[in-house]
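*Asks:* just coords:
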């Protein structure tokens, strides 16, 4: 390898950071005749020759080629004493491979003149890398726009680059030798020093820790820096200091905080369909992240649920303070209290906002000019130092609903366009929620009157089931619907669950629904089986369609649950099958005989029986619950099943969850959801006896009844109950045929039932004075709170109920 042209002395090693003066530099001494007389351990590490092997040998023998050796000797001969040269040569390693080496040769003078040469060497690749590293560090510290500091072990500035001077506006000479808290007390220097101590003591770098504060050059602006710190050591591992870099991420941090505020606002605003509550949620969401004080004022029409006129609001109008929030407890700086009527003068910023429909930004608030317009507001602003504000209209679907006013008092930085954009996002989101709430208020007011007149006012607590319901009216444009439901008590502690849907909308559908519901009540009192109930309803709808062509039919699901046998019997007429949720949470849609819709006429209805474990949940619903423009019915069924798979959740909460999961953005049909969780009547609350057809059994029946009532601690009912049992058993023995059964049920009332094998109907009549009998059912009717007869396949059952507390007690 040819020898490079030697460079003049001072080139490579000039200045600080000389790569040939480090602890790993190889050194050797060559005597005047060219032999090596001194060989350092670093030289041995570089070329592999031990000192005893290389000393007293010609130095030029280490060169790899003869040409290089001759050239080196010629160059040395041409240089006078006191001079030296630098260069890069290829030397031979002990194992035979070449090593490119940077050499520095200097003459060594003795008393007689030149005595030899001092040679310093380092591997060329290492030297070149150190040159690159040094150039990078030079550029980083002197040219980098990123602020960089070096702190000593006492946390004082030891070195700073131009970037830190530009960023802080503090001269470098003022920084050197001082701690951060001395030069920038408004910066969170305690956090920085805590990190510096950690880095100094552990050697672990800390990356991307956030520092907040204000600089002396801009005391009104809050900055955020992303800082990093790492320890600096020399090759021996001794501490030189800690290096820090600072990147201003103020804009990024503000953007992230704004995004977080918007996300939080989206989760908190509009949680209810209440206009005033939604306005308060807007105020709460903006404090303290965006404002120190927020007031939300809605037009009176908005609060009432009416639709304000489209476009901006001109002239002096009345509003109502609907939401206020402040960083100060009780919002003392608020001009108006929630619920108070507000009238804005045209000269104020919030009045201009309403009049133009555009946001108003006031970075520096000067209130003197409109003191005469609203002195009350001006006094509050002066008292609490509100210095910057924004007024943003609440507009949704082309309608101005009100105005939101945001103010700053404690935060010194004035509002800017970025803050206004965030406030507009807040207000736009809230305006949609307010408008939804307003629409709901209007629709709810109309639907509520209809619901109160045509649907159950409340659901009593029956021993057979725990129930909850949701009636969801259709959107205002769709008109009132014809969905209905009922939970009806039946004899024997049983209960009937009914859900129906009249085809069509409007008052006509609601009227048909009312007639069908009345008919169901009447048929339920007759204790008919579910399929018989639907048959009679079908006949009624056929007659209604003949009378009125606008009547388009209906669907219905009728179920009867017995808490004693835990048997549930279903029948449906063109209605969706109910969902059944087992106590373990598994959900299924019952496969019931479909049955024709009501009004077709002439077609039979079938029943299906299902034994239900205690705690089983039944969900009866109308098709409006599942239908939505953005999904099909199967998707609705899947969502309903997933939501219902929480059998232990309270029914009211479960109903809300179902509505939330299935509620479309705009409901085109009303919907009903009826939830029923089954209960079982304990065996010790039911007593049953078979009685032979023998008049002597009447006395036994009374005795059995007396003992059972004593077991139930119902002795006060013994006299009347014995009379009822005596009359019913006597009638069964005398007028019917066996088998005869007596059953007592201790539920919310005391039920007495006598069953026989006859299908003949009992008749209540008034006996003449001379008649020896005929007074049995009359006595039962006088002693019982209610009584009746139900028929089965094998006979009939006459039942009578008594309240657990005797009348007049």
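*Replies:* Arrived safely, thanks for sending. All of these numbers come straight from a predicted model, not from anything done at the bench.
*Asks:* okay, CA-based contacts and neighbour counts for the rest of this
*Replies:* OK.
*Asks:* and the host helix or strand of residue 355, what does it pack onto?
*Replies:* Per DSSP states H and E, residue 355 falls inside helix 349-356. For helix 349-356, the contact count by 3 or more C-alpha pairs under 8 Å, 6 or more residues apart in numbering; DSSP states H and E identifies strand 360-362, strand 388-396, strand 399-408 as packing neighbours.
*Asks:* buried set for it?
*Replies:* Residues of helix 349-356 classed as buried: 349, 350, 351, 352, 353, 354, 355 (neighbour count, 16 or more other C-alpha atoms under 10 Å).
*Asks:* show me the contacts for the first one.
*Replies:* Residue 349 is in contact with 360, 391, counting by C-alpha atoms under 8 Å, 6 or more residues apart in numbering.
*Asks:* how close does it get to residue 296?
*Replies:* Going from residue 349 to residue 296 by C-alpha to C-alpha, to the nearest Å gives 14 Å.
*Asks:* now swap in the second one and tell me
*Replies:* Distance check for residue 350 against residue 296: by C-alpha to C-alpha, it reads 11 Å.
*Asks:* alright, now check it against this:
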């Protein structure tokens, strides 16, 4: 088996010089230097081939073992039993590997891991048996020091040697792992046999080029199809020529790295995974918390996200909640520069945290936190310096926590977006003994950059939403009165969706003879423009109602007035005066009802608005058929009204579509749910309105509890759309009582 003609098959080149019946391989020296110890056995366990490498390891010459049973090489009490086991294995035709105790010629015994691969030949099958060491690497190359051999064998980079025929003659454990199920079966095979198709041909072409020129090929990417796997792997390989002692090429070394498992690719995958979890809403606090949660425990053991004054944490400013940071006094701990928006820890109870979410964060005037904030540059301290004389001497509370919990590595990354520094993200390690690396820092910077953009979007949205809410509070009536005619209760929940606050409104107008006009409307659109349009429409509607027109006439005149305003906007007057162009078009749905406590009659007209509901004193719920009419702003001015006669104590319910429409249910289903909610009586109209909101928005109700009844705008900002509800419980008056009433 000194050549393919003699031994046939894929194993001969891998085995190096192989002797049959005492014949030594011709020209063996160069190849021997890169050959693993190997032998060829037949199906009966007879040695039919022996390599010089095997002679070097066990001491037997080819003439002493070829033609004899392999049991002579096994250090076992019953060699014949071992030979019978091999015969059964050989008949199965499957590759095999295992640990075997071998006996050398000098009588010493040692354990070795052997791998056997089938080799087809005419009339039967031989077996190519290769010895590998305890680390899983083929026993190659013979080196002057065992340390060098172990270094190559245990290298995390896949190393393989291919001879001048481009057959694999050696590979380490990492390369075998890249082949997965194939393992070391690539030994003795051509590259095109290991990797058929275009990929294998490209690798062969690169190897031949290296053999011919001696110039290495560095980091060439290629696909590697592992048997049994559907997806191809992507590897990066470098090829170097291996020369013998005489300077002639004896093979090619292949160094391959699985790109899918490389550090850079893992960072990209990690960044993509964590980035997808940040910025799912336009809520500042939730976005900050998502950043902290994404980094723990994968990148850090403790993370805080602290924001500056330019980023409000919610609607507390509009509600008169937490005072601004610039109005807080300094303390011995430092200046109140941040407010905590998010935090996460790998430890239960977050023992690292000194401040809770929403609280001001104090930092010394000279510290990494202030330097990072004002410079906009990352503070990278892989080994946290806690020696005397550092900034921690001026921050004893932090110093104690750092010492108690063993914090040893710190990264502070400014939250920068669109030229503004919004705050800082602080990353700490204490449970993880490894310090932050430069690669970790780069990954954290990219993650924080993505989060900063989401925070800036949330900041802009929050500011506009807060302004719209403030405008809506000022434009909507702060006190509602139904006079002697009705008892009133109202609720308004601003939208929590990304599209922003809408233009829902309600109002009550006292009319002559103790009558009362009830209005509810919904401006098309969201944001500060919708709130401003709502204010205009509410003013116009209240003015028309005060003129004591019937409901259908009020809607018709409102439609005409809005049409005139839209015509003015569409002419581009703003552009001629230096503005940006025509103003926003104004349109809305609206319902207007007039109740007379003397006749107990209620006249209602609708401009494309959801139908009103009437709850009779006995609990019966009615949805009167009111001609819907077109929305306000289309210029049709065609509306009709219906008149109902209501028993004393009836409840008129006017609402906007946000109460009954959801993403999961249509209008019909919403009306059924509203009817069920209205059918539950309540002694107090305030309790009744809270019950209706709670029944129609259970998610919001569970999260925040009963709504504040102190004013018309109340409750959490979490509805999918604005919700407005106006309830009026009717009273009955005599003509004399009505005449005695005076409008304010």
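*Replies:* Perfect, thanks for sending it. This structure is a prediction, so every number in the text was calculated from the model and none was measured.
*Asks:* mind checking the TM-score on these two?
*Replies:* Once the chains are laid over each other, their TM-score by TM-score structural alignment, normalised by the length of structure 2 reads 0.44; 439 aligned residues with a C-alpha RMSD of 6.7 Å.
*Asks:* still on that earlier bit, what do residue 350 and residue 296 of structure 1 both touch?
*Replies:* In contact with both residue 350 of structure 1 and residue 296: 403, 405, using C-alpha under 8 Å, 6+ apart.
*Asks:* which among the buried residues of helix 349-356 of structure 1 gets closest to residue 259 of structure 1?
*Replies:* In terms of C-alpha to C-alpha, no member of those lies closer to residue 259 of structure 1 than residue 353, at 25.2 Å.
*Asks:* okay but that closest one is in contact with residue 362, surely?
*Replies:* No. In this structure residue 353 of structure 1 lies outside contact range of residue 362 using C-alpha atoms under 8 Å: 11.7 Å.
*Asks:* joint contacts of those two?
*Replies:* With C-alpha under 8 Å, 6+ apart, residue 353 of structure 1 and residue 362 have no common neighbours.
*Asks:* can you give me the strands for the stretch 351-500 of structure 2?
*Replies:* Counting by DSSP state E, counting those that start in this stretch, the stretch 351-500 of structure 2 has strands at residues 360-363, 379-381, 409-417, 420-429, 486-493.
*Asks:* who does the helix or strand containing residue 37 of structure 1 touch, helix- and strand-wise?
*Replies:* In the assignment (DSSP H and E), residue 37 of structure 1 maps to strand 36-39. With contacts taken as 3+ C-alpha pairs under 8 Å, 6+ apart, strand 36-39 of structure 1 sits against strand 26-31, helix 51-54.
*Asks:* elements contacting the first one?
*Replies:* If contacts are counted by 3+ C-alpha pairs under 8 Å, 6+ apart, strand 26-31 of structure 1 sits against strand 36-39, helix 41-47, strand 113-123.
*Asks:* same thing but at 10 Å, please
*Replies:* Judged by 3 or more C-alpha pairs under 10 Å, 6 or more residues apart in numbering; DSSP states H and E, the packing partners of strand 26-31 of structure 1 are strand 36-39, helix 41-47, strand 98-110, strand 113-123.
*Asks:* the closest residue in space to residue 556 of structure 1 that isn't next to it in sequence - how many residues pack around it?
*Replies:* Sequence neighbours aside, residue 500 is the residue nearest to residue 556 of structure 1 in space, at 4.1 Å (criterion: C-alpha to C-alpha, 6 or more residues apart in numbering). For residue 500 of structure 1, the neighbour count with other C-alpha atoms under 10 Å is 29.
*Asks:* hang on, residue 500 of structure 1 packs against residue 510?
*Replies:* No. When contacts are counted by C-alpha atoms under 10 Å, residue 500 of structure 1 is not listed as touching residue 510 (11.7 Å).
*Asks:* which residues are in contact with both of those two?
*Replies:* Common contacts of residue 500 of structure 1 and residue 510 (C-alpha atoms under 10 Å, 6 or more residues apart in numbering): 482, 483, 484, 516.
*Asks:* of the residues you listed, buried ones?
*Replies:* Listed as buried from these are 482, 483, 484, 516; burial here means 16+ other C-alpha under 10 Å.
*Asks:* can you tell me the element the last one falls in?
*Replies:* Spelled out, that is residue 516 of structure 1. Per DSSP H and E: helix 507-525 holds residue 516 of structure 1.
*Asks:* mind giving me the packing neighbours of that helix?
*Replies:* Helices and strands touching helix 507-525 of structure 1, by 3+ C-alpha pairs under 10 Å, 6+ apart, are helix 417-454, strand 482-489, strand 495-502, helix 530-547, strand 554-562, strand 786-792.
*Asks:* just the angle between that helix and strand 554-562, please?
*Replies:* Inter-element angle recorded for helix 507-525 of structure 1 and strand 554-562: 30 degrees (by axes from the mean of the first three to the mean of the last three C-alpha atoms, to 10 degrees).
*Asks:* neighbours of the residue nearest to residue 248 of structure 1 when sequence neighbours are not counted, how many?
*Replies:* Closest residue in space to residue 248 of structure 1, ignoring its immediate chain neighbours: residue 225 at 4.4 Å, by C-alpha to C-alpha, 6+ apart. Residue 225 of structure 1 has 19 neighbouring residues, counting by other C-alpha under 10 Å.
*Asks:* could you look up the SS state of residue 225 of structure 1?
*Replies:* Under DSSP: H, G, I helix; E, B strand; the rest coil, residue 225 of structure 1 falls in the strand class.
*Asks:* what's the distance between it and residue 219 of structure 1?
*Replies:* As judged by C-alpha to C-alpha, residue 225 of structure 1 and residue 219 of structure 1 stand 15 Å apart.
*Asks:* thinking again about what came up before, could you dump the strands of the stretch 351-500 of structure 2 into CSV with mean neighbour count and distance to residue 48 of structure 2 added?
*Replies:* Shown next, in CSV, are those (neighbours: other C-alpha atoms under 10 Å; distance: least, C-alpha to C-alpha, whole Å):
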stretch, mean neighbour count, distance to residue 48 of structure 2
strand 360-363, 22, 80
strand 379-381, 19, 64
strand 409-417, 25, 62
strand 420-429, 24, 61
strand 486-493, 23, 89
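*Asks:* can you list those in JSON lines and add distance to residue 736 of structure 2?
*Replies:* Formatted as JSON lines, the entries for the strands of the stretch 351-500 of structure 2 read as follows, by distance: least, C-alpha to C-alpha, whole Å:
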{"stretch": "strand 360-363", "distance to residue 736 of structure 2": "62"}
{"stretch": "strand 379-381", "distance to residue 736 of structure 2": "80"}
{"stretch": "strand 409-417", "distance to residue 736 of structure 2": "68"}
{"stretch": "strand 420-429", "distance to residue 736 of structure 2": "66"}
{"stretch": "strand 486-493", "distance to residue 736 of structure 2": "17"}
